[in-house]
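K.L.:
sequence first, then the predicted structure, then my questions.
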Amino acid sequence: MNASNDLRAPFVHDLSPAQLRALQENTASQIGLAVNFRDALSDGASGPELALIPAGVFTMGNPDPARDFGELPARQVQIETSYAIGRHCVTAEDFQRYAEASGHPWPDHLVRTEGRQPVTNISRADATAYLAWLSEQSGRTYRLPTEAEWEYAARAGSRSRYCFGDELACSEANTGSFRIVGRSVQGWRRYLPFCAPMNQAVDVGLYPANIWGLHDMHGNVWEYTADLWEGPADALSPGKTGQWYVTKGGSWFESAWQARSAARKPRWFDELDVNLGFRVLRETA
């Protein structure tokens, strides 16, 4: 991935929803994959459901000069090759199947999610071990997405704060507050939530997908990326050393403002949290 003005790569923000879907479908056809697919695993099971993400150029970061601390300025970034990414976060049942098959310890003294809820309270090392197992089982390369890959997939061609527009509706994401961005609320009404809060991570896939078929890119749980918080200035590739990593997406615990596509949050390398999970990336090259 590079900062680029290469006109041969499509600038996805100029494409209509129909053109964005066509780009995805054409890319899938060219490399012999379905738009949505699962890899067969050697134990007879299937891997996570994936969506094919086409290569392209997009504007990453926040164009607002008054952006939040830690947010990066807007700049054009080229995603040079297609990849596949999980249509939703890795679930508790996904991780439990892995733990049972591999013997990987999963402490039961921590608060656990269940079933189709995103797996949480696992370390970055746990996520990396799961990805290594998935790679071995499938014969394909699975890893965490870089911050650029994550944001490109989340935006799915959108320029707005969220893939759905500049505001989120209650029916579009699981966040802690839906206070309308840029509007003040007077009197006692300011203390009321705009939507009934879930107060926990909910099952994946309950909220609408973006143009490229990805669910819960805004809210539910924060998601690990491969990038160090203090990485390269353009944040296009992961650094080599460090202890703080970039997470993206917001969660059920924070406000909708933290779930914007450009929003980012540092997490300690071995941090555990009930609002922190991960999504897989599968290389197609």
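P.N.:
Done, it's in.
K.L.:
from here on, just use CA atoms for contacts and neighbour counts.
P.N.:
Noted.
K.L.:
now Gly165. Nearest residue, chain neighbours left out?
P.N.:
Ser158 (7.8 Å; CA to CA, 6 or more residues apart in numbering).
K.L.:
so the one you found, which of the three states?
P.N.:
Counting by DSSP: H, G, I helix; E, B strand; the rest coil, the backbone at Ser158 sits in coil.
K.L.:
what residues are up against Asp39?
P.N.:
46-48, 138 (CA atoms under 8 Å, 6 or more residues apart in numbering).
K.L.:
so which pair among these is furthest apart in space?
P.N.:
Maximum pairwise distance among the contacts of Asp39 (CA to CA): 10.9 Å, between Pro48 and Ser138.
K.L.:
so Trp106 is in contact with Tyr98, correct?
P.N.:
No - using CA atoms under 8 Å, Trp106 makes no contact with Tyr98, being 10.1 Å away.
K.L.:
which stretches of the stretch 51-200 of the chain form helices?
P.N.:
Assigned by DSSP state H, counting those that start in this stretch, the helices in the stretch 51-200 of the chain fall at 92-102, 124-138, 147-155.
K.L.:
highest average neighbour count across those?
P.N.:
helix 147-155 (a mean of 25; mean count of other CA atoms under 10 Å).
K.L.:
ok, and what's touching that one?
P.N.:
Contacts of helix 147-155 (CA under 8 Å, 6+ apart): 53, 58, 60, 77, 79, 162-163, 210, 212, 214, 217, 225-227, 235-237, 246-248, 261-262.
K.L.:
ok, 7 Å please
P.N.:
53, 58, 163, 217, 225-227, 236, 261 (CA atoms under 7 Å, 6 or more residues apart in numbering).
K.L.:
just these: which are in strands?
P.N.:
53, 58, 225-227 (DSSP state E).
K.L.:
from those residues, pick the one nearest Gly32.
P.N.:
Of those, the one sitting nearest to Gly32 (CA to CA) turns out to be Ile53, at 13.5 Å.
K.L.:
ok, that closest one - contacts?
P.N.:
Taking CA under 7 Å, 6+ apart as the definition, contacts of Ile53 comprise 24, 82-84, 153.
K.L.:
still on that earlier bit, I'd like the contacts of helix 147-155 as CSV, with distance to Pro118 appended.
P.N.:
Converted to CSV, the contacts of helix 147-155 look like this (distance: CA to CA, whole Å):
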residue, distance to Pro118
Ile53, 22
Phe58, 28
Cys163, 21
Met217, 12
Thr225, 16
Ala226, 19
Asp227, 21
Leu236, 26
Ser261, 19
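K.L.:
another structure for you, compare them:
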Amino acid sequence: MKLNQIRMVLFGSFLLVIALFGFRLQIEPFEPYDQKIPNTDLSFSMVPIPAGAFIMGTPSEQKGHQVDEAPQRKIQLDAFWMGTHEVTWDLFELFLDKNLEIGISTKPLSHQVDGLSRPSTPYLDMTFGMGKASKPAVGMTQYGAIQYCRWLYLKTGIFYRLPTEAEWEYAARAGSNESYFFGSDANLINDYAIYIENSNKTTSTIGSKAPNPWGLYDMLGNVMEWTGDFYAAYEDDSNQNINPKVVSEQLYPQVLRGGHYESEAEDLRVGRRFASDPVWKQLDPQIPKSRWWFPEAPFVGMRVVRPLKVPSESEIHAYFDRVPPADF
């Protein structure tokens, strides 16, 4: 083959790659979208969170500062989408109840979804009398939240997961370095959060307060939200400051963020950290105790993210297949 012919073949291949890449960008632009649950009328909304850097943690002079919020350090994160709202009962119950999923679906379930391991049936009302209509699902363990993400993956073919602790704080801050994404004046919090002063000690309909600048509702208050991280002390280690994630084989404690409907204003600060507690299972009579439910945690919920950079299939399965140690 002559040199000019080789050049033409290589150039043609280059154009093909560019065309395919451009086509991919056209069908998956990095912009807000609604994720439909196939074969149902249900969907949820996602917004893009741009890649960037921020200062994670809080300064000691911030009102309400806790020692576990320091030292502050600069974190660099890749781009991702995040759910505009906390996962609601109508979405979570399709995963929880196979018969409900079958009943609402317009087509038979695939064998993968049909064979999915699902939560054990709770022995009490996991809404805690707070209702379900457009309200956040509550009481699931971190494992249960991750398995819900597995169900979403099998239903949609798209990898959803829990946010890392750093991703959660970055998204909640939305560019702010203050106590809250709207500044440091706690008197304004009623416009943005469901908390002790306005909740009547119950969860509220998602999106009933104003969103943060990135279009995320209820990041502060309503229910605490699971992250995928193990709770550990912060370390200002430059080798751990790019897309950080803390993993452990221990079951407790894991990190939750955002505060909830009975939190005080200071506990809604975007830098505030919370740790899961085995006392949330003390009413569970099972031995070992359920991997799925916290029967004394009506304040715990979840929100999903989707990374712009899609992990490999083996990484996805490794994320979903981690089984927590038995909880006695």
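P.N.:
Nice, thanks for sending it over. The structure displayed is predicted, hence computed values, not measured ones.
K.L.:
care to give me the TM-score?
P.N.:
Overlay of the two chains. TM-score (TM-score structural alignment, normalised by the length of structure 1): 0.76; 238 aligned residues with a CA RMSD of 2.3 Å.
K.L.:
just to revisit the earlier point, mind giving me the ChimeraX command for buried ones among the contacts of Ile53 of structure 1?
P.N.:
Command for ChimeraX, covering only those of the contacts of Ile53 of structure 1 found buried under the criterion 16 or more other CA atoms under 10 Å:
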select :24,82,83,84,153
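K.L.:
starting at the chain centroid, how far to stretch 245-255 of structure 1?
P.N.:
10 Å (CA atoms, centre = their mean, to the nearest Å).
K.L.:
and that stretch, which stretch of structure 2?
P.N.:
Under TM-score structural alignment, the counterpart of stretch 245-255 of structure 1 in structure 2 spans residues 254-264.
K.L.:
now swap in stretch 140-154 of structure 1 and tell me
P.N.:
With TM-score structural alignment as the criterion, stretch 140-154 of structure 1 aligns to 158-172.
K.L.:
how long is the matching stretch end to end?
P.N.:
End-to-end distance for stretch 158-172 of structure 2: 23 Å, by CA to CA, to the nearest Å.
K.L.:
about what we covered before: buried ones from the ones in strands among the contacts of helix 147-155 of structure 1, can you make that a ChimeraX selection?
P.N.:
Buried subset of these, written as a ChimeraX selection, criterion 16+ other CA under 10 Å:
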select :53,58,225,226,227
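K.L.:
tabulate the ones in strands among the contacts of helix 147-155 of structure 1 (TSV), appending distance to Ala28 of structure 1.
P.N.:
Shown next, in TSV, are those (distance: CA to CA, whole Å):
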residue	distance to Ala28 of structure 1
Ile53	8
Phe58	19
Thr225	24
Ala226	24
Asp227	27
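K.L.:
just the closest of the ones in strands among the contacts of helix 147-155 of structure 1 to Trp133 of structure 1, please.
P.N.:
Ala226 (17.3 Å).
K.L.:
separation between that closest one and Val246 of structure 1?
P.N.:
7 Å.
K.L.:
cool, Ser46 of structure 1 as well?
P.N.:
29 Å.
K.L.:
neighbour-wise, which of the two wins?
P.N.:
Neighbours were counted for Ser46 of structure 1 and for Val246 using other CA atoms under 10 Å; Val246 has more, 25 against 14.
K.L.:
wait, isn't that one in contact with Ala262?
P.N.:
No - if you go by CA atoms under 7 Å, Val246 of structure 1 and Ala262 don't touch, sitting 11.6 Å apart.
K.L.:
which residues in the stretch 1-150 of structure 2 form strands?
P.N.:
Along the stretch 1-150 of structure 2, the stretches classed as strands by DSSP state E, counting those that start in this stretch are 33-36, 43-49, 52-56, 73-77, 80-83.
K.L.:
redo these as CSV? Include distance to Gln147 of structure 2.
P.N.:
Formatted as CSV, the strands of the stretch 1-150 of structure 2 follow (distance: least, CA to CA, whole Å):
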stretch, distance to Gln147 of structure 2
strand 33-36, 18
strand 43-49, 17
strand 52-56, 28
strand 73-77, 24
strand 80-83, 17
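K.L.:
and those, which is most packed in?
P.N.:
Taking mean count of other CA under 10 Å, strand 80-83 is the most buried of the strands of the stretch 1-150 of structure 2, at a mean of 24.
K.L.:
what residues in structure 1 pair up with it?
P.N.:
With TM-score structural alignment as the criterion, strand 80-83 of structure 2 aligns to 83-86.
K.L.:
alignment lookup: Trp214 of structure 2 to structure 1.
P.N.:
Aligned partner of Trp214 of structure 2 by TM-score structural alignment: Trp212.
K.L.:
would you mind measuring from the nearest residue to that match once chain neighbours are set aside to Leu214 of structure 1?
P.N.:
Spatial nearest neighbour of Trp212 of structure 1, excluding adjacent residues (CA to CA, 6+ apart): Ala156 at 6.1 Å. Going from Ala156 of structure 1 to Leu214 of structure 1 by CA to CA gives 9 Å.
K.L.:
repeat for Ala101 of structure 1
P.N.:
27 Å.
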